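need a structure here:
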Amino acid sequence: MKIVVVEDEIAAYNNIERLVRNVKSESLSIVAWLKSIEEAEKWFMLNGEPDLLLLDIQLSDGLVFELFTNLEINCPIVFTTAFDHYAIKAFDYNALSYLLKPISQTQFDDMIKKVFHNSSNYKIDSSLRRLITQLDTYNSKNILRERFLLKKGEKYFVVKTSNIRYIYIDHSVILETLEGERFILGNTLDELVNQLDPLKFFRCNRQVIVNVDAITIVIPYFKNSLLLRLDTKTDCEIVVPKDKVRAFKLWMDR
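Purely as a prediction, here's the structure:
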């Protein structure tokens, strides 16, 4: 079985590679590792379909569903996602499958058996349309945070997500409001990026998530990256690396 993996996180890909190696019952091989929608589009235009396509949902340059706008893909597809179980219940009503990160060997082995069993009857078009509709509906109503209840000293404060300037890592995960107040969060950036409105917030790099309303200047920077200036002085330099520049520009230019 030839597998193509679309995944932008190195740790997640390494885990998938390990899972593939450990499958004993079938002969599996990863023929391509693609890290963005753009890279995946180019690969599919030049190559035939694999036997299995593993797709992360959120990539550096957008949601992976964009792949199906310009491409007709009919091979079995399995989504990998960090969304919580309730966010992906919609998948249970479709012919498509999903794996919830972090993926265990048992989950992966069961998925491979399911793909082998159902590949000849696999249908994608109507299932994918239903999936996108259901996931979008769930995201808009249930996943996106509207506020945080945060403790400072002996008091609790309510911070609306619209009032966040940026979130960054400085030993701890720090949230700064538009007024300059700072709070320590108990969440990771991986968790937060799935909870915040993707039209308003962008994960610039491994250390920073920024609110579009706080950005005032975008400066070409070292090695084709971008340097962001916010509406006030920041505690860290906010750089968008080269591999995220295209996604950042699309996000900004709406």
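
switch to C-alpha atoms for all contacts and neighbour counts from now on
Noted.

give the buried residues for the helix or strand encompassing residue 19.
Remark: residue 19 resides in helix 10-22, with elements defined by DSSP states H and E. Buried residues in helix 10-22, counting neighbours by 16 or more other CA atoms under 10 Å, are found at 13, 15-16, 19-20.

just stretch 107-121 next, same as before
Within stretch 107-121, judged by 16+ other CA under 10 Å, the buried ones are 108-109, 111-112, 115.

Proceed likewise with the subsequent sequence, for comparison:
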Amino acid sequence: MKVLIVEDEAPAFRRLEKILLEIDQSIEILEVLDSVEDTVKWVKNHEQPDLALFDIQISDGISFQIFDQVEIKCPVIFTTAFDEYLLKAFKVNSIDYLLKPIKKEDLEGALEKYRNLRVNFSQNGIDMSALLSQISFTDTKYKSRFLVKQGDKMLAIRTDDIVCFQSKHGVVHINTKNEKTYLSDFTLDDLINQLDPRLFYRANRQFIVNADYISTIHKHFKGKLLIELIHFSDEQILVSSEKATSLKQWLDQ
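Next up is the predicted model:
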């Protein structure tokens, strides 16, 4: 199996290489690349691998940008320290999504999934590349409205009018641009999979914020960031230093 790795952190690459060879010593690592630019150049000038492992956040952007510039025909396993890109990963040729630090059993399971797909579809005469393209680019439907209770009435709140979702005391509050608050039956984990990732970002355990209502981002101590929202001033919204880079990349789309 010929594998391409896109990873900008040397320790993470060494860990991947070690685990891959522990699982299967016949695996050939064709190249290790650390940027969108280098990966695009490599793909244009080389035969595509059997499988690729892409870190999502790399030195000059996010690896989804690669798909905008060249055609990736092989299946991809994404690796990342964060989980907010899950839906986006499955809109391209992803067969799995592994959270760092990568565990051997998780990578082994992803490779087994790849082998099963390849064997099953080749035996039945199905073009795996064609199948992946059919799966990969199906449009994901995100929620455009939320139905909420207000006394004995029901209201439909437009998603575009929602400034943020806040989890408080185990209950999720929907905060709108007219500075009203409604209760939701969903958890933040449920919501992040129903919202357009271009517009909504999981800032921390308590908040999902809408990009259209971010007014200012302040640098905070120890590399953290502080988000200020229009029409919402109840609490400070802190982003950890670990997520600060992904927030800036998300906003700079």
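
what TM-score do the two superposed chains give?
The TM-score (TM-score structural alignment, normalised by the length of the second structure) is 0.57; 217 aligned residues with a CA RMSD of 5.2 Å.

hmm, back to that, neighbouring contacts of the helix holding residue 19 of the first structure?
Here helix 10-22 of the first structure makes contact (CA atoms under 8 Å, 6 or more residues apart in numbering) with 5, 7, 28-30, 102-105, 108.

any idea which of these is closest to residue 191 of the first structure?
residue 102 (12.7 Å; CA to CA).

measure the most centrally placed residue in the first structure to residue 6 of the first structure for me?
Nearest to the mean C-alpha position of the first structure, by CA atoms, centre = their mean, lies residue 58 at 2.3 Å. Here residue 58 of the first structure is placed at a distance of 10 Å from residue 6 of the first structure (CA to CA, to the nearest Å).

surely residue 61 of the second structure is in contact with residue 36?
Yes: if you go by CA atoms under 8 Å, residue 61 of the second structure and residue 36 touch, sitting 6.6 Å apart.

quick one, which of these two is more surrounded?
residue 36 (22 against 19; other CA atoms under 10 Å).

for the more buried one, what are its contacts?
58-63, 65-66.

that one and residue 65 of the second structure: what is the separation?
For residue 36 of the second structure relative to residue 65 of the second structure (CA to CA), the value is 7 Å.

please indicate which of the contacts of residue 36 of the second structure are buried?
58, 61-63, 66.

so of those, which ones are in helices?
residue 66 (DSSP state H).

among the buried ones among the contacts of residue 36 of the second structure, name the ones in strands.
58, 61-62 (DSSP state E).

tell me how many other residues crowd residue 54 of the first structure.
Neighbour tally, residue 54 of the first structure, other CA under 10 Å: 20.

just the element for it, please.
strand 52-56.

who does that strand touch, helix- and strand-wise?
strand 2-6, strand 77-81 (3 or more CA pairs under 8 Å, 6 or more residues apart in numbering; DSSP states H and E).

and the contacts of the first one?
By CA under 8 Å, 6+ apart, the surrounding residues in contact with strand 2-6 of the first structure are 13, 28-36, 40, 50-56.

buried set for it?
The neighbour-count check on strand 2-6 of the first structure (16+ other CA under 10 Å) flags 3-6 as buried.

stretch 208-216 of the second structure too?
Neighbour-count burial for stretch 208-216 of the second structure flags 208-211, 213-214 (criterion: 16+ other CA under 10 Å).

any chance of TSV for these, columns secondary structure and distance to residue 246 of the second structure?
Formatted as TSV, these follow (DSSP: H, G, I helix; E, B strand; the rest coil; distance: CA to CA, whole Å):
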residue	secondary structure	distance to residue 246 of the second structure
208	strand	14
209	strand	14
210	strand	15
211	helix	13
213	helix	18
214	strand	15
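
let's verify residue 202 of the first structure: helix, strand, or coil?
What DSSP: H, G, I helix; E, B strand; the rest coil gives for residue 202 of the first structure is strand.

hang on, it packs against residue 248?
Yes: contact criterion CA under 8 Å: residue 202 of the first structure and residue 248 qualify, at 7.5 Å.

how close does the residue lying farthest from the centre of the second structure sit to residue 171 of the second structure?
Ranking residues of the second structure by C-alpha distance from their mean position (CA atoms, centre = their mean) puts residue 152 at the top, at 38.3 Å. Here the criterion is CA to CA. By it, residue 152 of the second structure lies 19 Å from residue 171 of the second structure.

now swap in residue 52 of the second structure and tell me
With CA to CA as the criterion, residue 52 of the second structure and residue 171 of the second structure are 40 Å apart.

who has more neighbours out of those two?
Taking other CA under 10 Å, residue 52 of the second structure and residue 171 do not tie; residue 52 has more neighbours (23 against 14).
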